[in-house]
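Q: Pasting the sequence and the predicted model now:
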Amino acid sequence: MTKQIQILDGGMGRELARNGAPFRQPEWSALALIEAPQYVRQAHDAFIHAGAQVITANSYAVVPFHIGEARFQADGAALAWLAGSLARAAADASPHPVCVAGSLPPALGSYRPDLFEPVAAGAILQVLIDALRDSVDIWLAETQSAIAEVRLVAELLKGDRRPLWFSFTLNDALDEQGHARLRSGERICDAVTAATELNAAAVLFNCSPPEVMSAALREAAANCTLPLGVYANAFEPADNKRGANVGISELRTDTQPPNYLRWAQEWVGQGASIVGGCCGIGPEHIAALAAAFPPAGSLHHPLGVSHD
């Protein structure tokens, strides 16, 4: 039986910048929501046209870390609602079945598990959850650097019937034993064990170099039976600006669609059934994935749960 692969979209921020949308740090992809939301819809449409079966609402940067505390208090709920509505409209207009994933980011800073504090993070995430609730089919806690971050998301979503996907970000290099680690230093086996205990519907790895994903997949596959996925970034390894709000990172030149597809084929061979892209991965990459992998069928009701 042919393995069916679910195709995710790619990186929203870089696609916005490439298309001429307002784009800068610290607002990142939230700036287009604030000033020119039509570009967000355009990006969703481009990824759908490329073959994405799951698109992610552009709520990642709708947090005080990016837009500031005052703007978040005044406009955060409305901006997150707009992000969900734009994704929902694009999915509903698609000629093929498309699901909407509600992005729940690391609320207090990407790649910064040291900044995590559950009360402050929970207050921010609750605003996003309430605003996105009517638009999404899947909850996607993404770029999670520590197990504590996903435990908080699971608690906030207790009782919600929609699938919950946990996506962890990894250290850029393997440890001395050749193992991938979360950016917190925690082990992959511990992360997937926690995800299973928290009733996650899938475990993914994102916003990390393609080279470290295979090691994470091997360990994840050995420690859980949940669906696994990968959406890597295209950051230049030598660029030291990869912390959010530090600057606009350089993109590497060896992640063109044919190369990225070869990595994706390796991940699928190691057990991944969900593939897509993160920062720097555009519609042309997603088109290459969609052409290479068989469609996973109707995703309007992912894993048996319908959109309310």
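A: Thanks, I have the structure now. Residues are numbered from 1 along each chain as shown.
Q: all contacts plus neighbour counts: C-alpha atoms, from now on.
A: Will do.
Q: From residue 110, how far off is the nearest residue to residue 186 once chain neighbours are set aside?
A: Once flanking residues are discounted, residue 186 sits nearest to residue 146: 7.1 Å by Cα to Cα, 6 or more residues apart in numbering. For residue 146, the distance to residue 110 equals 11 Å [Cα to Cα, to the nearest Å].
Q: can you check residue 168 too?
A: Distance, residue 168 to residue 110, using Cα to Cα: 11 Å.
Q: The structure to be compared is supplied as follows:
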Amino acid sequence: MKNIFDSFIQKKGFVVLDGAMATELEARGADLNHSLWSAKLLKDNPGLIKQVHYDYLIAGADVITTASYQASFEGFAKHHYTATEAIELMQLSVQLAFEAREEALKTQPREDKPLVAASVGPHGASLADGSEYRGNYGVSIDDLKSFHRRRMEILINTGADVLACETIPCLDEAIALQQLLAEFPGVQAWISFSCKDGKHLSSGEEFAEAVTLLNQSPQVVAIGVNCTAPQHIASLVQIAAEHTDKHILVYPNKGEVWDATTKCWLPAGAHNSHFAHDAQTWFSAGAKIIGGCCRTTPEDIRQLQQLK
């Protein structure tokens, strides 16, 4: 199976991901103080989601990630959506990205068509209590597979180019996703973890163990880290490089911490991230797929493109 990122890396050296979706929507006036987070706008204001996708593409992103991170049957059901409505909104998340891509290509033609990554957020995202930054779910691997299976199938059937299994906080969820991928032969995915420091997953388990585990899967085309403080990224990239021959991807946040109780971002503290400068360090350490997570913007992605 040819890795979907290979041609980008061979031609340009590395792949530029997009940046934050939800915090960018908030910066444009959206009220996302809601358990569905960015998925709320799939119903309320899909045009704003498409505009954010478009702006990241015009900024130079090679990959845009759908607004399906928080989209799950369980999450939608809590707000009285039917299963049919949930399916339609998941499908819409990919359709919006496709439409933004076609519009961006008319404005800014490219030799290589940008990729659409269907976001598969962790089980913790559906709980809306910040547990994707703890990993203490207390559920089995089979339970996690049941949670992910149906929505993963729906997202795959949209024709999205790759699955973005992101902000995974623990080994059990990585195992569940790895096993689920085998049920969908030919599908490619990246798996990225949330980490608490330069060595451990949010759960406290060793990042090296997670990378070693996923290195065995032919369908996992990239392994990495997202929504993690930028000061930890270089160390985590170095660990990944020692334990995998797959592409390494990173898309950290700006260093702030999400408080799930007050539903606000707490200050970053002493570390003052200079995103593009930091990205050069991550690239030098071995990362070949680089973007941003919470609080990053199209301007950050524009700066990444200029590093090439």
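A: Okay, I see it. What you see is a predicted model, and the numbers here were worked out from it, not measured in a lab.
Q: quick revisit: what residues are shared contacts of residue 168 and residue 110 of structure 1?
A: Counting by Cα atoms under 8 Å, 6 or more residues apart in numbering, the contacts common to residue 168 of structure 1 and residue 110 are 143, 144, 145.
Q: Not counting sequence-adjacent ones, nearest residue to residue 188 of structure 1?
A: In space, residue 188 of structure 1 comes closest to residue 181 once its chain neighbours are excluded; the distance is 5.9 Å by Cα to Cα, 6+ apart.
Q: Show me the common contact partners of residue 146 and residue 110 of structure 1, please.
A: Counting by Cα under 8 Å, 6+ apart, nothing touches both residue 146 of structure 1 and residue 110.
Q: Quick one: residues contacting the residue nearest to the spatial centre of structure 2.
A: Nearest to the mean C-alpha position of structure 2, by Cα atoms, centre = their mean, lies residue 166 at 4.4 Å. Listed by Cα under 8 Å, 6+ apart, the contact set of residue 166 of structure 2 reads 119, 120, 121, 122, 190, 191, 192, 193, 194, 226.
Q: if we take those, which one ends up nearest to residue 276 of structure 2?
A: Nearest to residue 276 of structure 2 among the contacts of residue 166 of structure 2, counting by Cα to Cα, is residue 226 at 15.9 Å.
Q: mind listing what the equivalent of that closest one over in structure 1 touches?
A: Under the alignment (TM-score structural alignment), residue 226 of structure 2 pairs with residue 206 in structure 1. Taking Cα under 8 Å, 6+ apart, we find residue 206 of structure 1 in contact with 142, 143, 167, 168, 169, 170, 230, 231, 232, 233, 277, 278.
Q: Could you tell me which of the residues you listed count as buried?
A: 142, 143, 167, 168, 169, 170, 230, 231, 232, 233, 277, 278 (16 or more other Cα atoms under 10 Å).
Q: Out of those, the closest to residue 32 of structure 1 would be?
A: Among those, residue 278 lies closest to residue 32 of structure 1 (Cα to Cα), at 17.7 Å.
Q: what sits against the closest one?
A: 10, 11, 12, 206, 207, 231, 232, 233, 234.
Q: what's the closest non-adjacent residue to the residue nearest to the centre of structure 2?
A: Among residues not flanking residue 166 of structure 2 along the chain, residue 192 sits closest, at 4.8 Å (Cα to Cα, 6+ apart).
Q: which one in structure 1 is aligned with that neighbour?
A: Using TM-score structural alignment, residue 192 of structure 2 sits opposite residue 167 in structure 1.
Q: Now name the helix or strand holding that match.
A: strand 164-168 (DSSP states H and E).
Q: mean deviation of the helix or strand following that strand from structure 2?
A: Per DSSP H and E, the first helix or strand lying C-terminal to strand 164-168 of structure 1 is helix 188-197. After superposition onto structure 2, helix 188-197 of structure 1 sits on average 1.1 Å from its aligned residues (mean Cα distance after the TM-score superposition for structure 1).
Q: distance of residue 262 of structure 1 from residue 256 of structure 1?
A: Distance, residue 262 of structure 1 to residue 256 of structure 1, by Cα to Cα: 10 Å.
Q: next one: residue 121 of structure 1
A: Distance, residue 121 of structure 1 to residue 256 of structure 1, using Cα to Cα: 36 Å.
Q: With neighbour numbers in mind, choose between the two.
A: residue 121 (20 against 15; other Cα atoms under 10 Å).
Q: counterpart of the more buried one in structure 2?
A: Residue 121 of structure 1 maps onto residue 144 in structure 2, by TM-score structural alignment.
Q: Was I right to think residue 145 of structure 1 contacts residue 108?
A: No. With contact defined as Cα atoms under 8 Å, residue 145 of structure 1 does not reach residue 108; the gap is 11.2 Å.
Q: And the two? Which one has more around it.
A: residue 145 (27 against 22).
Q: Please name the residues that touch the more buried one.
A: The neighbourhood of residue 145 of structure 1, defined by Cα under 8 Å, 6+ apart, consists of 106, 110, 111, 112, 113, 168, 169, 170, 182, 183, 184.
Q: mind listing the helices for the stretch 1-150 of structure 2?
A: With DSSP state H, counting those that start in this stretch as the criterion, the stretch 1-150 of structure 2 has helices at 6-12, 22-27, 41-44, 46-59, 73-77, 83-107, 123-127, 141-157.
Q: now those as CSV including distance to residue 244 of structure 2?
A: CSV is the format used below for the helices of the stretch 1-150 of structure 2 (distance: least, Cα to Cα, whole Å):
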stretch, distance to residue 244 of structure 2
helix 6-12, 16
helix 22-27, 31
helix 41-44, 36
helix 46-59, 29
helix 73-77, 34
helix 83-107, 30
helix 123-127, 25
helix 141-157, 23
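Q: what's the closest of the ones you listed to residue 285 of structure 2?
A: Closest among these, using Cα to Cα: helix 6-12, at 15.5 Å.
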